[in-house]
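Undergrad: build me a model from this:
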Amino acid sequence: MTTTGYTPEALAVAVAAAIRAPSMHNSQPWRFRLRDGGIEVRVDRRRPLPVAGHGDLGDWAAHLACGAAVFNLRLALAAEGTPPRVRLCPYPDDPDVVARLEPDRPRPATPVERDLLAAVPRRHSSRLPFFPDPVPGEIRWRLVQAARAEGGWLELVVGTAAVTAFGELARGASRVLERDPDYRAEIAAWTRHGPAPDGVPARAGGPVAEPQDLLPQRPFGDRTRAPGRDFEPEPLVAVLGAAGDTAVDRITAGQVLARVLLTATDAGLATSMLSQPIEVAAARERLRTALRRFGSPQMVLRVGYGQPAWPTPRRTAAEVTDAPVHSG
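TA: The predicted model follows:
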């Protein structure tokens, strides 16, 4: 690989990491290709989430997922010795291309880059109850700094009263969503009861929600929980945000999300994502004002210590890679 352009071999290595990025309902809304020596990341319009992308959210879910894939690409390319320069939304006349990565000056990967890349195959969403052990202050600081390093912010919801208030907001948003039959149908469409390269396996969906639960759960599975296995009464909740809510902000937020999740995985933590308060406009605004933050909340994370999560399936790198394109 040279600074004149990335090769198909470099693309294959990088995409193998990119496809492990998180995406809503494991919809994997991304495609990759070489164009004039640069790697392009494109929204895959054949994998829509019409309910998750409703109203003012637009392409929010796809932009977050593709941004997370961009971060994984960056890690893999850095590990190969040629980190990229990244241009977001590089073509005004082709908004489906969310990023273009071009070779920057060669250098060895940093220890942090190597550690985060090693965490990529170990990062899975855990929808199971966490252990009651608190997350130490030093690791909380690392998560906040990880968000800051990518140009975003991470606000930790701390204290019984604040967590309880957030739980009420999140459950209210979940009830609003669940009243929509299209929302319920979309969840069902992405729940997998057998082998599949995408979607959420029912076994990974977590136990069925019960009235005492503080935070809402998506109804991906139908497993009842074991006696005495309630969810933690005071989870560590973290709200992740960006400076604004444009396409560039959302793609940036996806990179923030990837770095925070991988930092948590590297620290031995389990994580899951709660987007219900983001999907309901009124709840999202209430969350923003409660945090007294400028900018826009883009995702909510539940963080703690837990048993290993079920990995969700992925399409292969070949299935999401298009033929090279050469201009002129």
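Undergrad: C-alpha only now, for contacts and for neighbours.
TA: Fine.
Undergrad: who touches the host helix or strand of residue 145?
TA: Assigned by DSSP states H and E, residue 145 belongs to helix 137-149. Helix 137-149 is contacted from outside by 153, 154, 155, 240, 256, 257, 259, 260, 263, 264, 267, using C-alpha atoms under 8 Å, 6 or more residues apart in numbering.
Undergrad: list the buried residues in that helix.
TA: Under the neighbour-count criterion of 16 or more other C-alpha atoms under 10 Å, helix 137-149 has 140, 143, 144, 145, 146, 147, 148 buried.
Undergrad: closest to residue 111 out of the residues you listed?
TA: Closest approach between the buried residues of helix 137-149 and residue 111, by C-alpha to C-alpha: residue 146, at 14.3 Å.
Undergrad: thinking again about what came up before, as CSV, the buried residues of helix 137-149 with distance to residue 45 would be great.
TA: Below are those laid out as CSV (distance: C-alpha to C-alpha, whole Å):
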residue, distance to residue 45
140, 36
143, 32
144, 33
145, 33
146, 30
147, 28
148, 31
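Undergrad: what about stretch 313-320, how long is it end to end?
TA: With C-alpha to C-alpha, to the nearest Å as the measure, the ends of stretch 313-320 fall 14 Å from one another.
Undergrad: what does stretch 21-36 give?
TA: So stretch 21-36: terminal residues 25 Å apart, C-alpha to C-alpha.
Undergrad: quick check: buried residues in that stretch?
TA: 21-36.
Undergrad: from those residues, which two are the most distant?
TA: 25 and 36 (32.8 Å).
Undergrad: and this one, please, so the two structures can be compared:
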Amino acid sequence: MAEPALTLDQLKLLATAAGAAPSVHNSQPWRLRPTPDARGMLVFGDPERAVAIADPMGRALHVSVGAAVFNLRVGAGRLGRAASVSLLPDPADPHLLAEIGLDEPAARHPFGHHLYPAIRNRHSSRQPFTNRDIPETVLGELIEAARQEEVVLSPLEEDGVLRVLRVTAEAERRTAADLARQAETRSWLRLEAPASDGIPAAALGPQDRDARVPMRDFTAGRPDAPAAAPRHFEPLPQLCLLITQTDQPADWLRTGQALEHVWLLATVHGLRASVLHQAVEWPETRWRLRDPEDPPHHVQLMLRLGYGPPGPATPRRPIEEILDLTDYHDNVGYGESSA
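TA: Below you'll find the model as predicted:
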């Protein structure tokens, strides 16, 4: 038997979950709208919130929206519903990136029931991590989480870590020398509260005193930005690449779902994470992230994992900005949430 139309409270729960997803520069480039029967959700990319210079093809925008789609799936499980996902469902509307059907009841153990609490606890941590190794069993779970989203999570060994750190450092230097990219980065800084998007001062993080781990400099030379004292980072960070075999918009959306699946599961295990995004923003350095001895593939993202302090919460857009209820009318959706 089909589930009834989503109530207003349920729609807000789903929107809150989606809105907590990670995004490049915390740009939050998504919009949500209930399907006409209110038994599903349409997910749009918002081109007005694109990071156009660093992401001219919209790949990072798709990854960000894919992460929001995964949170919607987890939120659906919280509501006792099964989520069916259709990526890029309407070729005539390139901004409609996913349609989530929510008209079927969930199985006995709803999808992502153990991940839902991590949605609010998952934050980027740009702080140094400890030297504690991640257990192989945990890495295996993270690899399987990405595989379920049709993406490969590849933990790097020492030689791979050193290689991609060199490439990332080169990309960071290129970005620092590009005035247009510097200006774009500065435009997402939010040094004065309150804010609903972007990077607040508390989330900037320090630089590595030993220059091993090339953390992004979000201040971009802005003189009024607070400068954290450099600190010693872990000597050999645990880096993982998210890899797809092809490089199409659907791959980018799957990468976003894999990223959030891995990140939420890592949070459940007490791990912290941050994304080293610099190298994938330049075609030349992105290509050099891959292992030259492996068959051709496409590196979509690099994730740094470890044990350490949690990152601070970053601002989130209000539900009213991301959830379009224009066509949600009559008496549909005014009951209580079943969450």
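Undergrad: just give the TM-score of the two.
TA: After superposition, the two chains reach a TM-score of 0.92 (TM-score structural alignment, normalised by the length of the first structure), with 319 aligned residues with a C-alpha RMSD of 1.9 Å.
Undergrad: and which of the buried residues of helix 137-149 of the first structure is nearest residue 9 of the first structure?
TA: Nearest to residue 9 of the first structure among the buried residues of helix 137-149 of the first structure is residue 146, at 29.5 Å by C-alpha to C-alpha.
Undergrad: and for the residue nearest to residue 37 of the second structure when sequence neighbours are not counted, the neighbour number?
TA: Leaving aside its chain neighbours, residue 37 of the second structure sits nearest to residue 5 (6.7 Å; criterion: C-alpha to C-alpha, 6 or more residues apart in numbering). Residue 5 of the second structure: 19 surrounding residues under other C-alpha atoms under 10 Å.
Undergrad: for residue 5 of the second structure, which three-state class applies?
TA: coil (DSSP: H, G, I helix; E, B strand; the rest coil).
Undergrad: ok, now how distant is it from residue 297 of the second structure?
TA: 42 Å.
Undergrad: ok, residue 304 of the second structure next?
TA: The spacing between residue 304 of the second structure and residue 297 of the second structure, counted by C-alpha to C-alpha, is 20 Å.
Undergrad: who's in contact with the equivalent of residue 322 of the second structure over in the first structure?
TA: Under the alignment (TM-score structural alignment), residue 322 of the second structure pairs with residue 320 in the first structure. In this structure, residue 320 of the first structure makes contact with 30, 31, 32, judged by C-alpha under 8 Å, 6+ apart.
Undergrad: now the helices for the stretch 201-339 of the second structure?
TA: Ranges of helices in the stretch 201-339 of the second structure, per DSSP state H, counting those that start in this stretch, are 249-268, 283-288, 319-322.
Undergrad: how about those helices, which one is nearest residue 183 of the second structure?
TA: helix 283-288 (20.1 Å).
Undergrad: which stretch of the first structure lines up against that closest one?
TA: Using TM-score structural alignment, helix 283-288 of the second structure corresponds to residues 281-286 of the first structure.
Undergrad: buried residues, that stretch. List them.
TA: 283, 284.
Undergrad: that one against the second structure, how far on average?
TA: In the superposition with the second structure, the average deviation recorded for stretch 281-286 of the first structure is 1.3 Å (mean C-alpha distance after the TM-score superposition for the first structure).
Undergrad: contacts for that stretch, please.
TA: 56, 169, 170, 173, 277, 278, 297.
Undergrad: what's the answer for stretch 77-86 of the first structure, then?
TA: Contacts of stretch 77-86 of the first structure (C-alpha under 8 Å, 6+ apart): 1-3, 10, 13-14, 74-75, 99-109, 113-114.
Undergrad: of these, which belong to strands?
TA: 99, 100, 101, 102, 103 (DSSP state E).
Undergrad: what sits against the third one?
TA: In this case it means residue 101 of the first structure. Per C-alpha under 8 Å, 6+ apart, neighbours of residue 101 of the first structure: 38, 39, 40, 84, 85, 86, 87.
Undergrad: of those - the most surrounded one?
TA: For the contacts of residue 101 of the first structure, the largest number of neighbours (other C-alpha under 10 Å) sits with residue 39, at 28 neighbours.
Undergrad: now the residue nearest in space to the middle of the second structure, nearest residue through space, not along the chain?
TA: Centroid check for the second structure by C-alpha atoms, centre = their mean gives residue 22 as the closest residue, at 3.4 Å. Excluding the flanking residues, the one nearest residue 22 of the second structure by C-alpha to C-alpha, 6+ apart is residue 64, at 6.3 Å.
Undergrad: map the one you found across to the first structure for me.
TA: By TM-score structural alignment, residue 64 of the second structure lines up with residue 65.
Undergrad: so for the helix or strand hosting that match, what gets flagged as buried?
TA: Under the criterion of DSSP H and E, residue 65 of the first structure resides in helix 60-79. Buried residues in helix 60-79 of the first structure, counted by 16+ other C-alpha under 10 Å: 60-79.
Undergrad: so the longest strand along the first structure matches what in the second structure?
TA: Identified as the longest strand of the first structure according to DSSP E is strand 296-304. Aligning strand 296-304 of the first structure against the second structure (TM-score structural alignment) gives residues 298-306.
Undergrad: superpose on the first structure and give me the mean offset of the matching stretch.
TA: After superposition onto the first structure, stretch 298-306 of the second structure lies on average 0.7 Å away from the residues it aligns with, using mean C-alpha distance after the TM-score superposition for the first structure.
Undergrad: how far out from the middle of the chain is that stretch?
TA: Taking C-alpha atoms, centre = their mean, to the nearest Å, the mean C-alpha location of stretch 298-306 of the second structure is offset from the chain mean by 11 Å.
Undergrad: same check on stretch 135-145 of the first structure?
TA: Using C-alpha atoms, centre = their mean, the offset of stretch 135-145 of the first structure from its chain centre is 19 Å.
Undergrad: and what of stretch 77-94 of the second structure?
TA: Distance, centroid of stretch 77-94 of the second structure to centroid of chain: 18 Å (C-alpha atoms, centre = their mean).
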